[in-house]
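Engineer: Provided below for reference: sequence and predicted model.
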Amino acid sequence: MQHIYLKNESYSVENLPSEPTLLVELLDLCHRDNADFEMLSIAISKDISLTAKILQVANSPIYRQEDKTTDIRRALNVLGMTNIRNIVTTCAIKQFFTNFTKDINPHVQFIWLRSLVCANLAERIAKLVGYEKPGEAFLAGLLHQIGMLVLLLNREESYFPILNRYYSETENFCFLEREQLQVDHCEIGAALIESWGLDSFIADAVQFQHAPADELLSSPVLLKILAVAGPLSSNNSARENHEYLEKAGHLFAMTEDIIIDCLALAVEKSKQMIADLGFNSQFYMEENEAETFETTQHESSREKLAEKIEDIALSHTLGTSENNQTVEFTQEVRINFSTLFNLDQLFFFQVTENQTTLSAINDLEINQLDEINFKIGDKNSLLVKAFNQKKSLISSSEEGSIADKQIIRLLNSEAAYFMPLYYKTTGIGVLAIGTTELEWPTLQNKVPLLQLLSQEIGRRYFALTRENSQSTGMTLVDFKKVAHEVSNPLTIINNYLYMLGKKIDNDHPAQEEIKFISEEIERVGNILRRAKDPEIQSRTKYQLVNINKLLTALDTLFKGSLYKTKQIESTLHLDQQIPSFYCAKDKLKQIVINIIKNSVEAMAENNTIKISSRDNIYQDSQQYIEISIQDSGPGIAPEILKNLFKPVDSTKEGHAGLGLSIVNTLVQEISGNISCYSNQDQGTEFKILIPRNQEESEIPPK
């Protein structure tokens, strides 16, 4: 059975609670013929507990993976569609049978919401700073408060009053936990993740997510990412907490504007996920947390969840198999027992067609197992006796045969529970389940559910050996074709709206209505694109930009602030012939700010900085606008220059060396180019090339 141990205390992690509404959606998907891998993977990645279970099973000995994975999508690929469906269903069943008080569920919902925002924010920061495993950062964010769920399961009475104080004492919450329980949720969560044996710093990131920035400067990037994302996703006032924002600047050289922009994008992405689950548009990062989930809605979700599971009748955990191979079917059975009961030690013995022998389906490829065959007439074998009498037996209650003892040894157990499998009156076989004297009382309490599951195994195996079932839903390829066809008329409608807007005066009241309809059509198009490809990025917001006006405004701003600190003299050399062009203004602004800040920080007092703009720059047959930022500072050493845009240690005290990595990422996101020339006698010059998109139609697709 699943436990973790910390500070001489044992914590059960057998059944972490999940959000009921999400399980309702997932159960619908699991029993829809047209559900596909992408639909399930998107939904599963929203939930902490299911993600944890997916990783646990995918990294278990059943799949014999050489390298343990922390990537959710890779884990789903390892498991396969059928096993994903099985895990979802069995987790739902466990949720339904777990006796949580009604008051716990709102806390579970808020933990889930915070984790969702944290995951999206961590992923965004990871991409921005050039961290090579953004999926790992997403997972770290999703798991950052999983320790709270463990404490809810194990210390409900003492932990519930503490959780009630979370939003009023967010910054001191870990101290409050340690004061009352002698342990905090970060330690518990880290211990749980550490028990999975992952080759990752996720456990450390969770444990040290509230560490001061100074203590994290030499730590792996993942720890820094979660240290920024965790606090900023803690409540709806976090964006106004200058200490949290300064932490991002200290660890990643991010300005407040850019980290707030990252948070806004994370909230919007989380909002879409929330909307997909059927919640209203209210969201805790912008509204009162306590009103995000209405009580009636939550009760309705629990009732729907109960109805779903009652409809499934607890026996459809095997779902509809997509293969007709007994070995794969046995692996499905093993997955279900691992998910539902945390039992990995079992063998499936099938009866031969002539009903004379019980032989193992050797899905684990154990050579010794192939040599053991039970004769139906063996009166000494408990396994055979269980089959003949249609009655489950435990090996510790009777002596059993030598073959029974060999099975127990191969199961690496103290005892075995032999469970006969029948479909109506037809004998299917026997499941031999490994157990111990200590575990048996707990397993015995689950016998009714085991019996229901055995009936379903018998039914599915009977069907499996007689026919091949084929799914009849729309394939992913067909869906993509339909989505493409739907997108075409949406584009035409949007173009007509644009033409209509041109035909009427700018101040006409209908302009606002046209704009609203156009935005809604664009939103529908984005939903279709995301449905076709869940990895698709939301399109960058482009607008007309007057580059000279932008550079002049920034220079004026810095003259009264940043330049003053070192008596820096700045000059502007702007090409007045540059027309306005379409660009992501906020990102362009952040690029210029970061480069100027890097230059000023590297220079001594009384130096100069020159900012220039030029039109009609051609590269690879494409027209660009150039921005040049040149300083008279000390220059950059050659060994640093060759890795300038990679996330490396900075030569500037107190910085992580990620400022220019962020610049490079932002330049790529606006389809631009950046280069650097530096000489230790002549200073440094950065040149940024921005596509000269004078028409919105010229903006390259992202």
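Structural biologist: Noted; the coordinates are in hand.

Engineer: When you work out contacts or count neighbours from here on, use the C-alpha atoms and nothing else.
Structural biologist: Fine.

Engineer: I'd like the next helix or strand past the one helix or strand residue 421 maps to.
Structural biologist: Following DSSP states H and E, one finds residue 421 within strand 415-423. Counting by DSSP H and E, the element after strand 415-423 in chain order, helix or strand, is strand 426-435.

Engineer: buried residues in that next one?
Structural biologist: The neighbour-count check on strand 426-435 (16 or more other C-alpha atoms under 10 Å) flags 427-435 as buried.

Engineer: buried stuff in stretch 237-257?
Structural biologist: Those would be 238-239, 244-256, for stretch 237-257 by 16+ other C-alpha under 10 Å.

Engineer: what ranges do the helices span in the stretch 1-150 of the chain?
Structural biologist: Counting by DSSP state H, counting those that start in this stretch, one finds helices in the stretch 1-150 of the chain at the ranges 20-30, 37-44, 48-58, 72-79, 81-97, 104-129, 134-142, 146-154.

Engineer: name the helices or strands packed onto the fifth one?
Structural biologist: Spelled out, it's helix 81-97. On a contact count with 3 or more C-alpha pairs under 8 Å, 6 or more residues apart in numbering; DSSP states H and E, helix 81-97 meets helix 20-30, helix 48-58, helix 295-312, helix 326-341.

Engineer: Put this next to the previous one:
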Amino acid sequence: MQQIPGTILEAIESIQLPSMPQVLLRFLTVTHDDLASMADLAKVVGQDPALSARVLTVANSPALRGGTEIKSLDQGLVVLGTRLMRTLAACLAIQSVFARTAGDLRYDLTGFWGHALRVAELSSVIASRVNYPDAGEAYLAGLMHDIGQLLLLGGMGDSYGVLLDGSADETALQGTENSQLGTDHTAVGAWLVDQWNLSSFMADAILFHHRPASEIVKADFLSQIVWSAHIIDDTRDSGPVQNEATPTLAVVESALGITASDVATMQQACTERIDELAAALDIECASHTKTLPYFATPFEHFRPKLNDTSVTYSRLEAVVRDMATMNSLQQNLSGLYGETEIVLAVRESARILFGVGRIAFLFVQQDKQVLSGADLAGQPPLLQRLQIKLDSGQSLAAAALLEQRPASTFDDGRSSSASLVDVQIARALGCQGVLYAPLRVRENHIGVMVYGVTAAQYARIRPRLGLVARFANLAAESIETWREARDHEQEVATTLQSGFEQRARKVVHEAGNPLAIIKNYLKIVSRKLPDELNVHQEMTILGEEIDRVTQIVRSLVEVDDVPKATGLFDVNTVIEEMLALYGETFFAGCGITLLKSLEPNLPPVSGERDSFKQILFNLWKNASEAMPEGGRITISTRGDMLLDGQPSIEIHVSDSGPGLPPEVMQGLFKPLAPNRRPGHSGIGLSIVASLVERLGGRIGCQNQAGQGACFIILLPQSMGQPRE
């Protein structure tokens, strides 16, 4: 295995990847389009290798990944979410525009971009042709196959640009890379994918795409696909592929069964698709035969003479750049929800802006007046065990916070003042030293941002310490604003809860008396009615319903979820009792035909009888309201069903109404905002779902627009109660 030299790893670790500005501009537009879907975002991101690598790198970070393997753009974008994507897009766009203005990125990526997209398209087509199980993975591997070139260019700048400029093609470049760098772009690209910890051959496909044909025939399927796509695209400039295959195309045919005729068809189709995309983005790619990034302005003519005026303009440009950066970030950070989300966005933004890959946070524990590591995924757990007193003599971290200015172990004269705690933090981050930026709002100490840096990285960042400090101030303000809003909301919630409890107790007291009077009156009336009227059962059921309503009212003031009385009940019996009481109100009186199919001799269910009554009441009420002009409702039960391997009873409640609206189906069984459906509280189905869960069951819904809705409930039967 080829090892990447430490100096090269240090250069590429910050993942400074130049992107096509046209794609970045489109990406920035789509992220701020409220109507754009994740599929729209994925389509744009998938048009640029550098942008795809950035998204997957952030999505696969321990802070966001959460144990799930992210190997597709769709997955990555869902993990990041729209708000974090907006922040990243703003940082990337600002970095790209101002870096190009300053002359830091003067490379034309058009040929590279076109080659990467063609290989991606070809890889996807080949994968589908040979029945590879994941064509999306093949597309991504093809898109990333030369990403190492951008990593080296972003990390090493002009020193690598000279190698690119002196190489006619990738083969020549690879030889020069190995002789002068001790590694090459295939190994660097594979290193990046390895950082994502994928159980995939994607890294190998990138690493092997320049291997000899004699070796590739023994490689895995994905490596053969990407290698073949690369070879097929390389032959496009040699004229149309004839029926006679070249030696390399013969290997493609031997390994994957793709003939020279197939190759010609694939080349034409893929080229047409990429040309259409280029035209839509206003990119002139047809005349670019060189697939390597190259100097847009000849290298030897791009070194302007420095004078006082140029230095002044550079400083002015830096000020304007910093102002634009802070303004954009402030707008995006203000739209984030939660301290964790803000901290994650701040960390990823800092990585983009300052090119430092290892960043941590120490927050002040107000009760102890000490600094300690934040409980944040992707941050060394060791930092949480630190207890740094807010004393400038304890560490540079405390000094930076108290003195309100950045401090680093590389500062002149700082080596003696750096404490063992600073050494521990640097070791935890795996770096030579650290740079601390204070997080402070007015007199409020929030904490410090910790940048793990090498001496070379700090030398590069040092002229921008003013921006580092302003960025930390912005982060501190965002965190403090959110904390103030959280505290205010908690205070308001406490006040509202106290007021609600007082009103609820009054309601319970006032409602309890008439309910008790009504129940007693029903008992008196029941005794006076002759037995031949056969209404005593209905009167008993009505009394039970009054008890259930009384219990619901009392629950308004119950501080804890007091366990309700449970027992065995017969599903069919409860349905019949509820129909006797509410059948006329919900169905017959509304012109709704009732169809009933209750399987006899069902085993009993264990749980709260009143909970099942409430489930039926809500479902029937919803069905009745959905059919104001009349219709049909069907209620059925059957046994011998299984729920997670346990014998269960199934209850169907279906209607012939218009079906559920799309917005209800999207958040089924979750409370709707009351204004979404006028006349509805918006919580009926959420109550049903919670009651089914309380009974240990499960509920689902089958819905067809214009043909009604069908709710299916499974309730586990009582153990040891076989069917009669």
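Structural biologist: The structure has been received and is ready for your questions. Quick caveat: nothing in here was measured; it's all calculated off a predicted structure.

Engineer: what is the orientation angle of the strand holding residue 421 of structure 1 with strand 426-435?
Structural biologist: Here strand 415-423 of structure 1 runs at an angle of 160 degrees relative to strand 426-435 (axes from the mean of the first three to the mean of the last three C-alpha atoms, to 10 degrees).

Engineer: Mind listing what's buried along stretch 474-491 of structure 2?
Structural biologist: Using 16+ other C-alpha under 10 Å as the test for burial, stretch 474-491 of structure 2 gives 474-480, 482.

Engineer: Revised request: answer the last question for stretch 476-484 of structure 1.
Structural biologist: In terms of neighbour count (16+ other C-alpha under 10 Å), stretch 476-484 of structure 1 has its buried residues at 476, 480, 483.

Engineer: now, among those, which is nearest to residue 111 of structure 1?
Structural biologist: residue 476 (33.2 Å; C-alpha to C-alpha).

Engineer: May I see the buried residues of whichever strand or helix holds residue 593 of structure 1?
Structural biologist: According to DSSP H and E, residue 593 of structure 1 maps onto helix 585-602. Buried residues in helix 585-602 of structure 1, defined by neighbour count with 16+ other C-alpha under 10 Å: 585-588, 590-597, 599-602.

Engineer: ok, so what distance separates the nearest residue to residue 397 of structure 2 once chain neighbours are set aside from residue 399 of structure 2?
Structural biologist: Leaving aside its sequence neighbours, residue 397 of structure 2 sits nearest to residue 436 (C-alpha to C-alpha, 6 or more residues apart in numbering; 5.9 Å). Counting by C-alpha to C-alpha, to the nearest Å, the separation of residue 436 of structure 2 from residue 399 of structure 2 is 9 Å.

Engineer: and the buried residues of stretch 474-491 of structure 2 as JSON lines, adding distance to residue 210 of structure 2?
Structural biologist: Output for these, formatted as JSON lines (distance: C-alpha to C-alpha, whole Å):
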{"residue": "474", "distance to residue 210 of structure 2": "46"}
{"residue": "475", "distance to residue 210 of structure 2": "44"}
{"residue": "476", "distance to residue 210 of structure 2": "48"}
{"residue": "477", "distance to residue 210 of structure 2": "50"}
{"residue": "478", "distance to residue 210 of structure 2": "48"}
{"residue": "479", "distance to residue 210 of structure 2": "48"}
{"residue": "480", "distance to residue 210 of structure 2": "52"}
{"residue": "482", "distance to residue 210 of structure 2": "51"}
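
Engineer: returning to what we had before: my read is that the residue nearest to residue 397 of structure 2 contacts residue 406, right?
Structural biologist: Yes: with contact defined as C-alpha atoms under 8 Å, residue 436 of structure 2 counts as touching residue 406 (5.4 Å).

Engineer: quick one: which of the two has more around it?
Structural biologist: residue 436 (30 against 25; other C-alpha atoms under 10 Å).

Engineer: Overlap of the contact sets of residue 436 and residue 399 of structure 2?
Structural biologist: Common contacts of residue 436 of structure 2 and residue 399 (C-alpha atoms under 8 Å, 6 or more residues apart in numbering): residue 407.

Engineer: Distance from the chain centre to the longest strand along structure 1, please.
Structural biologist: Longest strand in structure 1, counting residues (DSSP state E): strand 608-619. When distances are taken as C-alpha atoms, centre = their mean, to the nearest Å, strand 608-619 of structure 1 is centred 41 Å away from the chain's centroid.

Engineer: likewise stretch 253-265 of structure 2?
Structural biologist: So, by C-alpha atoms, centre = their mean, the centroid of stretch 253-265 of structure 2 is 39 Å from its chain's centroid.

Engineer: How much space separates whichever residue in structure 1 pairs up with the residue nearest to residue 397 of structure 2 from residue 298 of structure 1?
Structural biologist: Using TM-score structural alignment, the partner of residue 436 of structure 2 in structure 1 is residue 418. Residue 418 of structure 1 sits 41 Å away from residue 298 of structure 1, going by C-alpha to C-alpha.

Engineer: Tell me which of the helices of the stretch 1-150 of structure 1 is the most buried.
Structural biologist: helix 134-142 (a mean of 27; mean count of other C-alpha atoms under 10 Å).

Engineer: Mind reading off the mean deviation between that one and structure 2?
Structural biologist: In this overlay with structure 2, the average offset of helix 134-142 of structure 1 from its partner residues is 1.5 Å by mean C-alpha distance after the TM-score superposition for structure 1.

Engineer: what's that helix packed up against?
Structural biologist: helix 104-129, helix 202-207, helix 221-232.

Engineer: and of the ones you listed, who's closest to residue 623 of structure 1?
Structural biologist: Among those, the nearest to residue 623 of structure 1 by C-alpha to C-alpha is helix 104-129 (26.1 Å).

Engineer: Give me the angle between that closest one and helix 20-30.
Structural biologist: Using the same axes, to 10 degrees: helix 104-129 of structure 1 against helix 20-30 is 70 degrees.

Engineer: list the helices and strands helix 104-129 of structure 1 packs on?
Structural biologist: Contacts defined by 3+ C-alpha pairs under 8 Å, 6+ apart place helix 104-129 of structure 1 against helix 134-142, helix 146-154, helix 221-232, helix 256-276, helix 659-669.

Engineer: repeat that with 6 Å
Structural biologist: With contacts defined as 3 or more C-alpha pairs under 6 Å, 6 or more residues apart in numbering; DSSP states H and E, the packing partners of helix 104-129 of structure 1 are helix 134-142, helix 221-232, helix 256-276, helix 659-669.

Engineer: once aligned to structure 2, how far is it on average?
Structural biologist: Mean for helix 104-129 of structure 1 is 1.8 Å (mean C-alpha distance after the TM-score superposition for structure 1).
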